[in-house]
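> Sequence and predicted structure are below.
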Amino acid sequence: MAFTSAHAADHADKVLDVPGFADFLAVDGTTVWVTNRGRVEHWSRDGKLGAVAMAHPCGAMTIAAGSLWVADCENRTLNRIDLKTTKLTNSIPTGIANPAGELIVAAGAGSIWIASNEKGEIARVDPASNSVTDKIAVDPGTYYLAFGFGSLWAVSATQNSVQQIDPETNSVVSTAPLGRQPGFLAAGAGGVWVQEQGDGTVARIDPDTGQVAGRIKVDETLKYGDIDTGGGKVWLRTTAGQTFAVIDPETMEVSARIGPEAGSGALRYTPSGIWTSEHDRHTLSWWSTPATPSD
């Protein structure tokens, strides 16, 4: 399945029925973790491997230090799940900036990062001590985080800004204006890529300057998908016209639109394929890349 032209694939190679509200994803080797109502689940392409009960798992998760890190919007904690035992090992009272659930937990510079206060604060968590070691002042409404190019990148949904944070000083070193309703972001493929959901665009942030270096028009809006990088491409989960789109960072154009409309959900890249969730349809899908045949 080559992702090289518009609508190159009409359907996923594997579709798993996931009752509830399967949403945010984190890749763990050949398997994937998924947030659901009252639990976080572990899935392979052959079925569910396990689940961990949680009050209200929310937002995009991250894997680091042998653990899955996931926000709990009801208890306003950062929860740690051991990947080997599938057990909740720690619940850290960080606070949650957006209890509605739209946020990203990030990992980098030996730390876990989570937007912890709506007024403008990011908590830095040390996985060795399972404690908050620093709190960083940022723009109000900062919910979305990504780590890459030696910096933490933070998007404010209310101030329409992207902020570059130096992990050495725990301070904002640059700020750039964004378009309408900025949201999820990913660092890789030569830039930091931010969904401007209200404008239907993806902005490329130059990691050297921290400023917007270009934009790609994708749809009228991008509500309310997800974004990832890998294999030299940018992968964009969308809600109109296709399941996800592929962006070529060299040409700054959409190079493929994959699958039918599937409502809202998440996306994660792996070297052998793409995972997408479709929470309105209660499914989890696997899309193979040319390097790996369908199974």
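Looks like it came in fine. As the structure is a prediction and not an experimental result, all values here were calculated from the model.
> all contacts plus neighbour counts: C-alpha atoms, from now on.
Noted.
> Count residues in the vicinity of the nearest residue to residue 25 once chain neighbours are set aside, would you?
Closest residue in space to residue 25, ignoring its immediate chain neighbours: residue 34 at 4.8 Å, by CA to CA, 6 or more residues apart in numbering. Residue 34 is flanked by 24 other residues according to other CA atoms under 10 Å.
> you'd agree residue 34 is up against residue 42?
Yes: shown here, residue 34 and residue 42 form a contact pair, counting by CA atoms under 8 Å, at 6.4 Å.
> From what I see, residue 205 and residue 190 are in contact.
No: counting by CA under 8 Å, residue 205 stays clear of residue 190, with 9.1 Å between them.
> the more surrounded of these two?
Per other CA under 10 Å, whichever of residue 205 and residue 190 has more neighbours is residue 205, with 23 against 17.
> Next up, the contacts around the more buried one.
Residue 205 makes contact with 191-194, 211-214 under the criterion CA atoms under 8 Å, 6 or more residues apart in numbering.
> Against that first model, consider the following:
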Amino acid sequence: MRRAAGGVVLLALTVLVPVAAQQPAPAPVVQAPAAAPVPKPGVPAVQHPMAAIVPDAEYPIIGSPDWLAMGENQVWTNSRAADLVSRMDPYTNETVATVPVRNPCSGLIIAEGTLWAPSCAEKVVYRIDTTTNMVVAKVPVSPAHNEGGIAYGAGSVWLPSDPKGEVTRIDPATNGVAARITVAPGSFTAVFGYGRVWVSSTEKHLVSVIHPATNAVIAEIPVDTAPRFMAVGEGYVWTLNQGRGSVTKIDPHTMTAVATIEVGVPGGGGDIAAGEGAVWVTARDIPVSRIDVATERVTHQFVGPGGDAIRVLHGSVWLSNGRWSNVWRFQASKLLHTVPESWTVRAKRADLDGDGAADLLVEDLPVWFPGQPTTFRVRPLSSAAGTSFVLRTTLNGTSAEVPFVRDGDDYRAAFTGSEPRWIHYQACTATGRCAEELVVASPTTPLDVALGKTAFTPPAFAAPRPPVVGAFVWNILEPTILAPDYQALLDRTDRTGPPSITLAQDYGELKRHEWEFQHHTAFAYGILSADRQTELGCVYINPSTKAGYDATVRLWVTRQGAEAGLDPVLEKAVRAWVKARWPFTTVAFPGRDMPMTEWNALPARSAS
């Protein structure tokens, strides 16, 4: 018997699942050998002290917390030496339960109403009911290694179960083995995404891809040395490679590695997660590294004590710190506020003379504010760019030119627009050669909210996990889903006439949506098909522009979404989600609760 935080006594009820007589004995669990710490150079140009991050919440954990598992109203971590798993409440910021598990290891997942926690000591997988926090079963499947990962998808749990190369598929309905699948030797971590199971082989430096319909390995993808931990999200599959401390980016549709990103965190341990427009890596002594998905560059790295496992739950990053016996939660956007990334990270490279080499960096702005001066920057990279530049803008049909002024290595031009919408802009040289036209959008919110003068949500608010709606996938509206988002705009059920937005303008919209989500001024989601190739609708949660309402919610679906019956199901789920999980008192659904003509006639809210 152990006492949970808050004085609640929890009794662990164990129900053993019988092992069939012909079932082979589990292979011995491989333990990571103790080794001297490997120096981690990181990426010095973007490094900052860990003390710069101030968490929004800190959860005290008995023992040394490590792996993390995320659910809608729960976050779990395990402590191997203490023989415990602990449950945290993301809404109250409290540790609310502890449950005994002998030597929990090799990851955690929440699926089918239970927490699945492998035990290296007992060579089983514990199932803990997430309603009662009680152990309800022990599934007789052993993890292959104490440093690994367990996955859920296609109605099954997937666990690498033999260091010689085996993944066991577990049926949650029976707690029985549905299949044993041969993979490359030294495979210890599995993740599920894009309709496939992805398994990293640390020994063979590759990722095996299992098709759940056939239980067959359909591809083996070479990656950098010693891949271990993996993540799925932001349109790709990611591996943390312990050999050189790099991250490999895998296209899930072509099943090929498309980039290797130098992070500088070699050695054992570590973890990786994807979300909030970024990939997040943790390692001993470099607890937080942020990689921009679009540019494939490390933008921030925080150095100091801490760092064992890392996860992202809409809006917040969760970091376990075993040596400090705690788990941190902090808003992903805080990193950008605390240490703003250089404008060059997302800058566009322009080849002005056609020789295949970039001559000019042009700032790709995420948002602009009407009535406020907007600064645009360029940086010449070669003599072909020259030293004289002009900014050409078009806003609502009105064009303007502003000269750039030198500022150290950069050149700056300031433009002030009075009306909202899109600024189309180009940087041109004195000889008339211009970089590609870019688009930046103004906020969807009232200006006082966009500028941070009026808060839309409480300071430590974490956007709640979206509701489950069939097999559809929620994705923050961001530039990584430009292609399906633009096609969805063309396929909207309520669209009449020719498209009112271009692909470049939609790119500007997605940059702005991402910025608003990061700054908690508005929250926009795309509803994607299970393979993430098609967007079937969108949901927008915005500050109200009308008096008497805290927020507005709008949603729409495409013709394909309507044919699938998505609209009423999505609306019902969103209404319940917003009512239960969002910090608003009065919420309007314009166009659904009242006609748009009636909504538009309501008095406007007053700015704070």
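Received, thanks. All figures in this text were calculated on a predicted structure; none of them were measured in a lab.
> Got a TM-score for the two of them?
Once superposed, the chains reach a TM-score of 0.91 (TM-score structural alignment, normalised by the length of the first structure), with 287 aligned residues with a CA RMSD of 1.9 Å.
> can I get the contacts of residue 205 of the first structure in JSON lines with distance to residue 146 of the first structure, secondary structure and neighbour count?
Below are the contacts of residue 205 of the first structure laid out as JSON lines (distance: CA to CA, whole Å; DSSP: H, G, I helix; E, B strand; the rest coil; neighbours: other CA atoms under 10 Å):
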{"residue": "191", "distance to residue 146 of the first structure": "12", "secondary structure": "strand", "neighbour count": "22"}
{"residue": "192", "distance to residue 146 of the first structure": "8", "secondary structure": "strand", "neighbour count": "27"}
{"residue": "193", "distance to residue 146 of the first structure": "10", "secondary structure": "strand", "neighbour count": "28"}
{"residue": "194", "distance to residue 146 of the first structure": "10", "secondary structure": "strand", "neighbour count": "28"}
{"residue": "211", "distance to residue 146 of the first structure": "16", "secondary structure": "coil", "neighbour count": "20"}
{"residue": "212", "distance to residue 146 of the first structure": "16", "secondary structure": "strand", "neighbour count": "20"}
{"residue": "213", "distance to residue 146 of the first structure": "18", "secondary structure": "strand", "neighbour count": "13"}
{"residue": "214", "distance to residue 146 of the first structure": "19", "secondary structure": "strand", "neighbour count": "12"}
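> Compute the first-to-last residue distance for stretch 281-293 of the second structure.
The first and last residues of stretch 281-293 of the second structure sit 13 Å apart, counting by CA to CA, to the nearest Å.
> now do stretch 107-120 of the second structure
Using CA to CA, first and last residues of stretch 107-120 of the second structure are 11 Å apart.
> In the first structure, what residue corresponds to residue 234 of the second structure?
Applying TM-score structural alignment, one finds that residue 234 of the second structure aligns to residue 189 in the first structure.
> Identify the residue spatially nearest to its match, adjacent ones excluded.
The spatial neighbour of residue 189 of the first structure that comes closest, neighbours along the chain excluded (CA to CA, 6+ apart), is residue 232 at 5.1 Å.
> Kindly report the same for residue 460 of the second structure.
residue 56 (5.6 Å).
> How about the aligned partner of residue 86 of the second structure in the first structure: what's its closest non-neighbour residue?
Alignment note (TM-score structural alignment): residue 86 of the second structure maps to residue 41 of the first structure. Spatial nearest neighbour of residue 41 of the first structure, chain neighbours left out: residue 51 (4.2 Å); criterion: CA to CA, 6+ apart.
> Show me what the one you found aligns to in the second structure.
Per TM-score structural alignment, residue 51 of the first structure is aligned with residue 98.
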